[in-house]
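# Dropping a prediction and its sequence here:
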Amino acid sequence: MTTETPRPGALRIPSMRPHCSPEEWEARVNLAACYRLVELYGMSDMMANHISARVPGEQNAFLINAYGMMYEEITASSLIKVDLDGNILAKPDFGPLDYGINKAGYVIHSAIHGARHDVDCVIHTHSWASMAVSSLACGLLPLTQTAMRFLKIGYHDYQGVVLDTAEQASLIADLGEGEALILRNHGALTVGRTVGEAFNWMHRLELACRAQLAAQAAGAALQPVPQAVLEATWNNYQPNTRRPYGVMEWPALLRKLDRLDPGFRD
């Protein structure tokens, strides 16, 4: 619905709900929630970075943020629908702001959605912790149980701001069939079969990075874990050995947001 008297500082954005299928609207609500949660858990970078979600029933279309909005103000209606060629398929009337999309966001997300048909959500962050770990030659170390989940994480070497589609091939190759990728000297990326699953991966990756930096900052010797234990622990986190991530957590996270500010659903 259109908000006639928006809260101070809130954009007046007409509702996109009448122009969406029920399935697309649900995807929009979940994606808007993900933006709010990335901000809430301290992983946002003002209006930079991007999270996308595939449009249900439209294999070549995905939703992404309007470039110029802060994560805490993203709503279901503010998201822009774009195809894999970068064409904007649908967006709300932003008035004189006339927001578009971040080109780097398009290059990264279109590559993954085009190559990984099992993936419905892609999250990219520049958190302080992931940027710090991405700049370490050692990368992410399996120092904690949480980090052991990422024992086989991929790495993508820095090639500059991701504006050239020529980088898409190496990005996809480095991600492979995995769920997480360290972008060297840059940040982090996770994917999931649902928005909740992708957020779960990113939240845990962020915790692993923060814990490693804290342990290294202590200046004491780091406690290693035997390789056999690392492998067994990693296996415990794989899809064939546990329920999918986000199944239990996501409904609770949506309730959390509803208590704080249900405006993401607009």
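Nice, I can see it. Numbers count the residues shown, from 1 in each chain.
# drop to CA atoms for contacts and neighbour counts, all remaining ones
OK.
# Go through this protein and flag its longest helix.
The longest helix of the chain (DSSP state H) is helix 195-217.
# now that one, how far from the centre of its chain.
Helix 195-217 sits 13 Å away from the centroid of its parent chain (CA atoms, centre = their mean, to the nearest Å).
# Put this next to the first one:
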Amino acid sequence: MSSLSTLPAPAHNVQQRVSAEEWQVRVKLAAAYRMAALFRWTDHIYTHFSARVPGPHEHFLINAFGLLFDEISASNLVKVDVDGTVIDDPLGLGINQAGYVIHSAIHQARPDLLAVMHTHTRDGAAVSAQRGGLLPLSQHALAYYSRVAYHDYEGIALDVEEQQRLVANLGSSNILILRNHGLLTGGVSVEHAFRELHGLERACNIQIAAQAGGNADLHYAPAAAIDKVRQQSALQASGDGPGIARHWDALIRQLDRQGQGYAQ
């Protein structure tokens, strides 16, 4: 495995040898990494986002192990299959084994989820460590409260035997809190998975802030409101409707003010 002190260019022109559809997904996934860096959701070179490669093969794209999120570009993403075989690794860095275990399990079990995103943020990990998990404390939280799933911590996710339990706990949901670990969202597109993660992270921020008052009583949303917001959030949950694209387009405008290196 290679080591690097400066980031080299990929060994060959990736855009010229992949389909236009794959390149589009690469650009979107790289943008998601850069936005996560912009929002300070990163854990140095750890954690991972992935996206399924369009086409008949069970391939997905994930970050090269050793790159910071703000170094990810469309050309340096690694293509891997669900069995762990690296198909294309432009920088020769390989991938994080924990990333493979988590993402391959979900891509194989849930072909409806074209993108999967996982974070170790301070507030996300803090909520994951609470017995009650995500609480119905805010409008943000209510968008997820009725559909969040949980997976108990089993150690660093290096054991492929954990995959079966991970996907069983995820079930038909696309929102998973990994206990004592972090957050995970899936989506029918990169844009959808990122929208889900953006709101979930914010819900965790609000929960930790609300709990910072110590012994102050917290007011939970009433059951009727929880059910109402569940219905109102149905389009976001499914990835349908104009809201996902509107949210993504605004994020891209924000990101592009920092430069467009992600698209290279």
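Good, I have the coordinates. Quick caveat: nothing in here was measured; it's all calculated off a predicted structure.
# TM value for the aligned chains?
After superposition, the two chains reach a TM-score (TM-score structural alignment, normalised by the length of the second structure) of 0.92; 255 aligned residues with a CA RMSD of 1.7 Å.
# helices or strands next to the longest helix of the first structure in the packing?
helix 22-40, strand 121-125, helix 128-134, helix 145-148, strand 187-192 (3 or more CA pairs under 8 Å, 6 or more residues apart in numbering; DSSP states H and E).
# could you dump the ones you listed to JSON lines with distance to residue 198 of the first structure and mean neighbour count?
Shown next, in JSON lines, are these (distance: least, CA to CA, whole Å; neighbours: other CA atoms under 10 Å):
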{"stretch": "helix 22-40", "distance to residue 198 of the first structure": "9", "mean neighbour count": "22"}
{"stretch": "strand 121-125", "distance to residue 198 of the first structure": "6", "mean neighbour count": "26"}
{"stretch": "helix 128-134", "distance to residue 198 of the first structure": "16", "mean neighbour count": "22"}
{"stretch": "helix 145-148", "distance to residue 198 of the first structure": "15", "mean neighbour count": "20"}
{"stretch": "strand 187-192", "distance to residue 198 of the first structure": "4", "mean neighbour count": "25"}
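# Kindly name the residues of the second structure that line up with stretch 30-38 of the first structure.
Matched against the second structure by TM-score structural alignment, stretch 30-38 of the first structure falls on residues 28-36.
# Which residue in the first structure aligns with residue 104 of the second structure?
Residue 104 of the second structure maps onto residue 110 in the first structure, by TM-score structural alignment.
# now what about the helix or strand hosting its match, what contacts it?
Using DSSP states H and E, residue 110 of the first structure maps to helix 103-115. With contact meaning CA atoms under 8 Å, 6 or more residues apart in numbering, helix 103-115 of the first structure is reached by 49-50, 52, 54, 60, 62, 83-86, 119-120, 122, 161-165, 168-169, 171-172.
# at 6 Å instead, please
50, 84, 162-163, 165, 168 (CA atoms under 6 Å, 6 or more residues apart in numbering).
# Buried subset of these as a ChimeraX selection?
This is the ChimeraX syntax for the buried subset of the contacts of helix 103-115 of the first structure, where burial follows 16 or more other CA atoms under 10 Å:
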select :50,84,162,163,168
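# so of the contacts of helix 103-115 of the first structure, which ones are in strands?
residue 50 (DSSP state E).
# now, among the contacts of helix 103-115 of the first structure, which is nearest to residue 260 of the first structure?
residue 50 (22.3 Å; CA to CA).
# Just tell me what the closest one corresponds to in the second structure.
Checking TM-score structural alignment: residue 50 of the first structure goes with residue 48.
# ok, its match to residue 182 of the second structure distance?
12 Å (CA to CA, to the nearest Å).
# one step back: just the residues contacting the match of stretch 30-38 of the first structure, thanks.
69-70, 72-74, 262.
# Try it again at 8 Å.
Against stretch 28-36 of the second structure from outside (CA under 8 Å, 6+ apart): 42, 49-51, 69-74, 77, 190-191, 194, 251-252, 255, 262-263.
# ditto for stretch 224-233 of the first structure
With CA under 8 Å, 6+ apart, stretch 224-233 of the first structure has contacts from 142-143, 145, 148-149, 151.
# what do you get for stretch 146-157 of the first structure?
Contacts for stretch 146-157 of the first structure (CA under 8 Å, 6+ apart): 140-142, 170-171, 174-176, 178-185, 204-205, 207-209, 230-231, 233-234, 237.
# Which members of those occur in helices, if any?
170-171, 174-175, 204-205, 207-209, 230-231, 233-234.
# on that earlier part again, now a ChimeraX select for only the buried ones of the contacts of stretch 146-157 of the first structure.
This is how ChimeraX selects the buried members of the contacts of stretch 146-157 of the first structure, with burial counted by 16+ other CA under 10 Å:
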select :140,142,171,174,175,176,179,180,181,182,183,184,185,205,208,209,230,233,234,237
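# Which neighbouring residues are in contact with residue 163 of the first structure, exactly?
Counting by CA under 8 Å, 6+ apart, residue 163 of the first structure has contacts 103-104, 107.
# tell me the secondary structure for whatever residue of the first structure lines up with residue 253 of the second structure?
Residue pairing (TM-score structural alignment): residue 253 of the second structure is matched to residue 255 of the first structure. Secondary structure assignment for residue 255 of the first structure (DSSP: H, G, I helix; E, B strand; the rest coil): helix.
# quick check, nearest of the contacts of helix 103-115 of the first structure to residue 19 of the first structure?
residue 84 (20.3 Å).
# what do we get in the second structure for the closest one?
Under TM-score structural alignment, residue 84 of the first structure pairs with residue 82 in the second structure.
# what about the closest residue to that match other than its chain neighbours, neighbour count?
Among residues not flanking residue 82 of the second structure along the chain, residue 104 sits closest, at 4.9 Å (CA to CA, 6 or more residues apart in numbering). Residue 104 of the second structure: 25 surrounding residues under other CA atoms under 10 Å.
# Can you give me the distance of residue 104 of the second structure to residue 87 of the second structure?
Per CA to CA, residue 104 of the second structure is found 14 Å from residue 87 of the second structure.
# shared neighbours of those two, anything?
Common neighbours of residue 104 of the second structure and residue 87 (criterion: CA under 8 Å, 6+ apart): residue 81.
# How about residues contacting stretch 47-55 of the second structure?
Contacts for stretch 47-55 of the second structure (CA under 8 Å, 6+ apart): 21-22, 25, 29, 33, 58-63, 99, 103, 107, 114-120, 189-190.
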